[in-house]
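Enquirer: sequence and predicted model, in that order:
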Amino acid sequence: MTTTVPYAELPGLVGRDLGYTEWREVTQDQVNTFADATDDHQWIHVDPERAKTGPFGGAVAHGFLTLSLTIPMWTELLDVEGVTTKVNYGLDKVRFVSPVMVGARIRMKAVIADVTEVAGGYQIAVDQTVEIEGGSKPAVVARGLSRFYA
């Protein structure tokens, strides 16, 4: 469920748990497209037959593909009204904790860790955890940074 807030209320969001996104499946087509875009065609990602004999027992998504999916998932969780520009400012910390098998479903949980005033706007730090359906450990744990300008 999307939390919608006016720009002026961003500072009051520190500690706010935004909940979970919807589940989304990671497909072999996504993995192959990501491999083409990044020129990372390692067999554990793009060769499902060979990957069956590999360390994970099947093809896995690139860690950076899983991380990149936090962007569309993030838009499911927070909408800030009254801004002229929204910027993905980067990351403070990222860990790829568990591989995401092709065909697995993932979702993200997000908590606003900090809100800082910057020239012309606010920067928010968000603790993001990407979960794997049925998994005991998360796929990705990251602190994302976004900026909102009015």
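Expert: Nice, I can see it.

Enquirer: okay, CA-based contacts and neighbour counts for the rest of this
Expert: Will do.

Enquirer: surely T3 is in contact with W74?
Expert: No - counting by CA atoms under 8 Å, T3 sits too far from W74 to count as a contact (10.8 Å).

Enquirer: neighbour count for the two, which is higher?
Expert: W74 (20 against 13; other CA atoms under 10 Å).

Enquirer: buried ones in the helix or strand hosting the more buried one?
Expert: Assessed by DSSP states H and E, W74 sits inside helix 70-77. Across helix 70-77, burial judged by 16 or more other CA atoms under 10 Å covers 70, 73-74, 76-77.

Enquirer: and whichever helix or strand comes after it, what other elements does it pack with?
Expert: Downstream of helix 70-77, the first helix or strand assigned by DSSP H and E is strand 78-81. When contacts are defined as 3 or more CA pairs under 8 Å, 6 or more residues apart in numbering; DSSP states H and E, strand 78-81 sits against strand 3-6.

Enquirer: break down this structure into its strands, ranges please.
Expert: 3-6, 17-20, 24-25, 78-81, 85-96, 105-118, 121-132, 140-149 (DSSP state E).

Enquirer: second one coming, line it up with the first:
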Amino acid sequence: MRTFSTFEELDEAVGEELGVGDWLEIEQDRVNTFADATGDHQWIHVDVERANEGPFGGPIAHGYLTLSLIPYLGTSVFTLDTPGAKLNYGLNKVRFPNPVKVGQRIRDRVTLAAVDDLPMGKQVTMRHVVEIDGVDKPACVAEMVVVLLNDE
């Protein structure tokens, strides 16, 4: 796991692949809980019997569930241990090239794409590629943007 304690360490690592995280199995209970939280109960996600007859041969995770797991998946790759507050700023270029079937395992491959100076600290852009075990095409590709505030 890579730990960044200073802004300088971040500046020096721009363009580097930070690593690949641990596998996480996507279980039906997680998909159902996400459906309940978001109100998205489309049959392709929650009706196992119908989904088994559908285009993917079984239920699939919501794309936004996969996206929402990136912060968790990234914790086995890197940590931002800089002194000031950390704020989620947004996302760039989010795509879902391949669905995640229930029962498959996913992990995160992280690259430090950019570090930009701000008057109040740094804006950090991390490129995340969520891989599916045994599948060439990723489940999700997204750039997450975080603002790290100076400790003042």
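Expert: Now that the structure is in, tell me what you want to look at. As the structure is a computational prediction, the values presented were derived from the model and not from experiment.

Enquirer: report the TM-score for the pair.
Expert: Overlay of the two chains. TM-score (TM-score structural alignment, normalised by the length of structure 1): 0.94; 149 aligned residues with a CA RMSD of 1.1 Å.

Enquirer: spatially central residue for structure 2, please.
Expert: With distances taken as CA atoms, centre = their mean, structure 2 has I70 as the residue nearest its mean C-alpha position (1.9 Å).

Enquirer: what sits against it?
Expert: By CA atoms under 8 Å, 6 or more residues apart in numbering, the residues touching I70 of structure 2 are 108, 128, 130.

Enquirer: which position in structure 1 pairs with it?
Expert: Alignment note (TM-score structural alignment): I70 of structure 2 maps to T70 of structure 1.

Enquirer: what distance do you get for its match to D17 of structure 1?
Expert: 16 Å (CA to CA, to the nearest Å).

Enquirer: mind giving me TSV with the strands of structure 1 and columns for distance to V31 of structure 1?
Expert: Formatted as TSV, the strands of structure 1 follow (distance: least, CA to CA, whole Å):
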stretch	distance to V31 of structure 1
strand 3-6	30
strand 17-20	23
strand 24-25	11
strand 78-81	26
strand 85-96	16
strand 105-118	14
strand 121-132	16
strand 140-149	16
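
Enquirer: just those strands: most buried one?
Expert: Ranked by mean neighbour count, the strands of structure 1 are led by strand 121-132 with a mean of 22 (mean count of other CA atoms under 10 Å).

Enquirer: that one vs strand 105-118, what angle?
Expert: Angle of strand 121-132 of structure 1 versus strand 105-118, following axes from the mean of the first three to the mean of the last three CA atoms, to 10 degrees, is 160 degrees.

Enquirer: strand 121-132 of structure 1 against structure 2, how far on average?
Expert: Once fitted to structure 2, strand 121-132 of structure 1 is off its aligned match by 0.8 Å on average (mean CA distance after the TM-score superposition for structure 1).

Enquirer: packing partners of that strand?
Expert: Here strand 121-132 of structure 1 touches strand 105-118, strand 140-149, going by 3+ CA pairs under 8 Å, 6+ apart.

Enquirer: find me the equivalent region of the longest one in structure 2.
Expert: Residues 105-118 of structure 2 are the counterpart of strand 105-118 of structure 1, counting by TM-score structural alignment.

Enquirer: mean shift between that stretch and structure 1?
Expert: Mean for stretch 105-118 of structure 2 is 0.6 Å (mean CA distance after the TM-score superposition for structure 1).

Enquirer: who's in contact with stretch 113-121 of structure 2?
Expert: The set of residues external to stretch 113-121 of structure 2 that reach it, using CA under 8 Å, 6+ apart, is 10-11, 14-16, 122-127, 147-150.

Enquirer: state the distance from V124 of structure 2 to T111 of structure 2.
Expert: The spacing between V124 of structure 2 and T111 of structure 2, counted by CA to CA, is 11 Å.

Enquirer: what do you get for G84 of structure 2?
Expert: According to CA to CA, G84 of structure 2 stands 22 Å off from T111 of structure 2.

Enquirer: do E53 of structure 2 as well
Expert: Counting by CA to CA, the gap from E53 of structure 2 to T111 of structure 2 is 38 Å.

Enquirer: got it, and V129 of structure 2?
Expert: V129 of structure 2 is 9 Å from T111 of structure 2, by CA to CA.
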